[in-house]
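> sequence? don't have it. structure:
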């Protein structure tokens, strides 16, 4: 395992986590205020700019993994991730189905159907299933990837990912009339559409020093690429060509990679992450899992309050961050809490001193 820590990872986790929370806070505003017209378009435009959040977690997970395990996967690699990532995913999938069962007075059949959808990734935690596919793929790639030229692998994976989403959205599926379990799985969960993210992060993690040198040398080009790719996403969205507000979009691939590079470069210039923000990083998985629940609960208290949309957006954003952190803190005090919300640092003096060091176990 590499001894050199990537301190930038804390910032990237914080940015990705807060972007996802803010994306869903916007969705709450659109739903609870019934926003229409130009104002709705403005909110959707803002959301499109934040959709890098979920695929960035794929990039973060892979770059940490490949940086730490360049040549060999340690014993217990998958066991740890099943215990502290996949099991909490299943627990939360069941929790959200149970919450709807209670709130909507559903039948057992309704609950079972919703649970089935959740378990195959048809809820906001779907990225866990994507990452787990790459954990398995990594066991093969770590042996064979170094035999091929990076440019060739990057080019092929880019064509595969972009081609997959284009084919799926425009030729293979009618999303209005088809919503079977299998259709929904292939539309978002199968690793093929996310392959380019994995390959990019694979080479960045294995060649961390060269990667950081590349960022420093080409930061202006990366900035231009970020702006250009963001404009491409907005152009395609507002043209009506592809109006699905989802991270599983072909045009989001270059935008996410460029903005990941840009944020990584900026984070490399910051020597120290404030401890309060580090807590967001180490709690990021639990925040990701719990923030929609917190925002739903918050909406019940402010449903009739006389506040503006922008005030409501801020409240929902803060609730999506603070409430999950409080819940995570209390759940983590219990012996089996890690199987509900993932692994978090034990609050001791020793851990407090180590909060600034990214751990490989924090795969998301």
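In hand now; what should we look at? Bear in mind the structure is a predicted one, so any value in this text is a computation, not a measurement. Numbers count the residues shown, from 1 in each chain.
> going forward, measure contacts and count neighbours with C-alpha atoms only.
Fine.
> Can you name every helix or strand that the helix or strand harbouring residue 298 contacts?
Assigned by DSSP states H and E, residue 298 falls within helix 284-301. Under the contact definition 3 or more Cα pairs under 8 Å, 6 or more residues apart in numbering; DSSP states H and E, helix 284-301 sits against helix 8-32, helix 87-103, helix 309-331, helix 338-341.
> Below is an additional structure, to be compared with the one above:
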């Protein structure tokens, strides 16, 4: 969009996106810190809580993919598609995503090698590392970065198509759902691709949802922001339907795994896929709406803390499994249920706090910290909150 002088008009900053990132990283940490407890504590009276935290919080990775797409299309769709633009895009991703991915893949691979594979030959070690690096398998959580890289490769192509045929932008959501579910069903009945969750087609619905909202955000903003000023009967009904469907899907998703883990009840795999998709897909929108409410209504200290957590979320995502691994080397010696509950809760707190401190200090004091943790955006707030907030939303 151009202004009267012919220059491109700068798009509105959206500081609430940092809060959504904060919600997403808290979800990731919840899932990972309860991964052991969700099976080890089956006999506990509080198993339902561990299962809930492990399943209901699975919105983290899909939300990050949605946010990444939202930001990319929000920033790039109105800009002329030139070689310089695409070149700059890939340069940023190389520096701030791919290099940290390679570094952490090497670090985690080396750590696992020292712990479990010291007798492996050099040739087998090198071949194994290259294979894992090229498939996102150097450590369990790095598949997300691998997926993101795939989407970065696809992004210029999809952007070109949307700009070439603007009508496609209106069909972005059904296209994304169709592509994702075509992959799911074809893989189930024909392909049986191993580790399908490491391929971008498994998350295409989230990517296209982010694209649609990023492109049409100025028109959709009134519907996304829950406030008295924005309320109409049609919007209120839409909000109620959205939140009701999200909660229903999320609790059903939790229930399926509760029955499976506790009683061994098996359901059709497509049902698990459907509930996960509904739960996390609708969750991206509810989290976005929640972020607008929290940013506007919560105490400034809380929102500032969440903003900083969101800004550091990529680095925290990369390093937190190391602290979980370290923490789990020292399980409680006592068999007391209370001690066990405290220990599992401590894993979440330990991973969050240690990761946050290390990333924050590294970014602040270590030169070239982007090699490890990418481009950490700076957040500034004014006393008037939204009216004069400045946040660079093109993070990573």
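Sure, I can see it. Note that this is a predicted model, so its numbers are computed, not measured.
> After superposition, what's the TM-score here?
Overlay of the two chains. TM-score (TM-score structural alignment, normalised by the length of structure 1): 0.83; 344 aligned residues with a Cα RMSD of 2.9 Å.
> Now do the buried residues in stretch 36-49 of structure 2.
Of all the residues in stretch 36-49 of structure 2, those buried under the rule 16 or more other Cα atoms under 10 Å are 37-38, 41-42, 47-48.
> List just the nearest of those to residue 273 of structure 2.
Closest approach to residue 273 of structure 2 among the buried residues of stretch 36-49 of structure 2 (Cα to Cα): residue 38, at 19.2 Å.
> show me what contacts the closest one?
Going by Cα atoms under 8 Å, 6 or more residues apart in numbering, residue 38 of structure 2 touches 47, 50-51, 54.
> still on that earlier bit, out of the helices and strands packed on helix 284-301 of structure 1, which one sits most buried?
Looking across these with neighbours counted as mean count of other Cα atoms under 10 Å, the highest average goes to helix 338-341: a mean of 23.
> rewinding a little: just send the helices and strands packed on helix 284-301 of structure 1 back as CSV, with distance to residue 208 of structure 1 too.
Shown next, in CSV, are those (distance: least, Cα to Cα, whole Å):
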stretch, distance to residue 208 of structure 1
helix 8-32, 11
helix 87-103, 30
helix 309-331, 31
helix 338-341, 30
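> Residue 216 of structure 1: which of those helices is closest?
Closest of those to residue 216 of structure 1 is helix 8-32, at 13.9 Å (criterion: Cα to Cα).
> Show me where the stretch 51-200 of structure 1 has its helices.
Using DSSP state H, counting those that start in this stretch, the helices assigned to the stretch 51-200 of structure 1 run over residues 53-68, 77-81, 87-103, 108-119, 127-144, 150-167, 181-188, 195-206.
> could you dump these to CSV with distance to residue 362 of structure 1?
What follows is the helices of the stretch 51-200 of structure 1, written out as CSV (distance: least, Cα to Cα, whole Å):
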stretch, distance to residue 362 of structure 1
helix 53-68, 8
helix 77-81, 9
helix 87-103, 13
helix 108-119, 22
helix 127-144, 13
helix 150-167, 26
helix 181-188, 23
helix 195-206, 15
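> Residue 4 of structure 1 pairs with which position in structure 2?
Per TM-score structural alignment, the equivalent position to residue 4 of structure 1 in structure 2 is residue 12.
> Now do the SS call for its match.
Following DSSP: H, G, I helix; E, B strand; the rest coil, we place residue 12 of structure 2 in the coil state.
> And it, how close does it get to residue 205 of structure 2?
From residue 12 of structure 2 over to residue 205 of structure 2 the distance is 25 Å, taken as Cα to Cα, to the nearest Å.
> And residue 243 of structure 2, by the same measure?
On the measure of Cα to Cα, residue 243 of structure 2 and residue 205 of structure 2 end up 19 Å apart.
> more neighbours, these two?
Between residue 243 of structure 2 and residue 205, counted using other Cα atoms under 10 Å, residue 205 has the larger neighbour count: 26 against 15.
> Could you verify my assumption that that one touches residue 183?
No: at 11.1 Å, residue 205 of structure 2 does not count as touching residue 183 under the criterion of Cα atoms under 8 Å.
> coming back round to it: of all the residues in the helix holding residue 298 of structure 1, which ones are buried?
Neighbour counts using 16+ other Cα under 10 Å place 284-295, 298-299 of helix 284-301 of structure 1 among the buried residues.
> just stretch 196-210 of structure 2 next, same as before
Neighbour counts over stretch 196-210 of structure 2 (16+ other Cα under 10 Å) mark 198-210 as buried.
> before we move on, what about stretch 145-160 of structure 2?
Going by neighbour count (16+ other Cα under 10 Å), the buried part of stretch 145-160 of structure 2 is 145-149, 151-152, 155-156, 158-159.
> Thanks again, I'm all set now.
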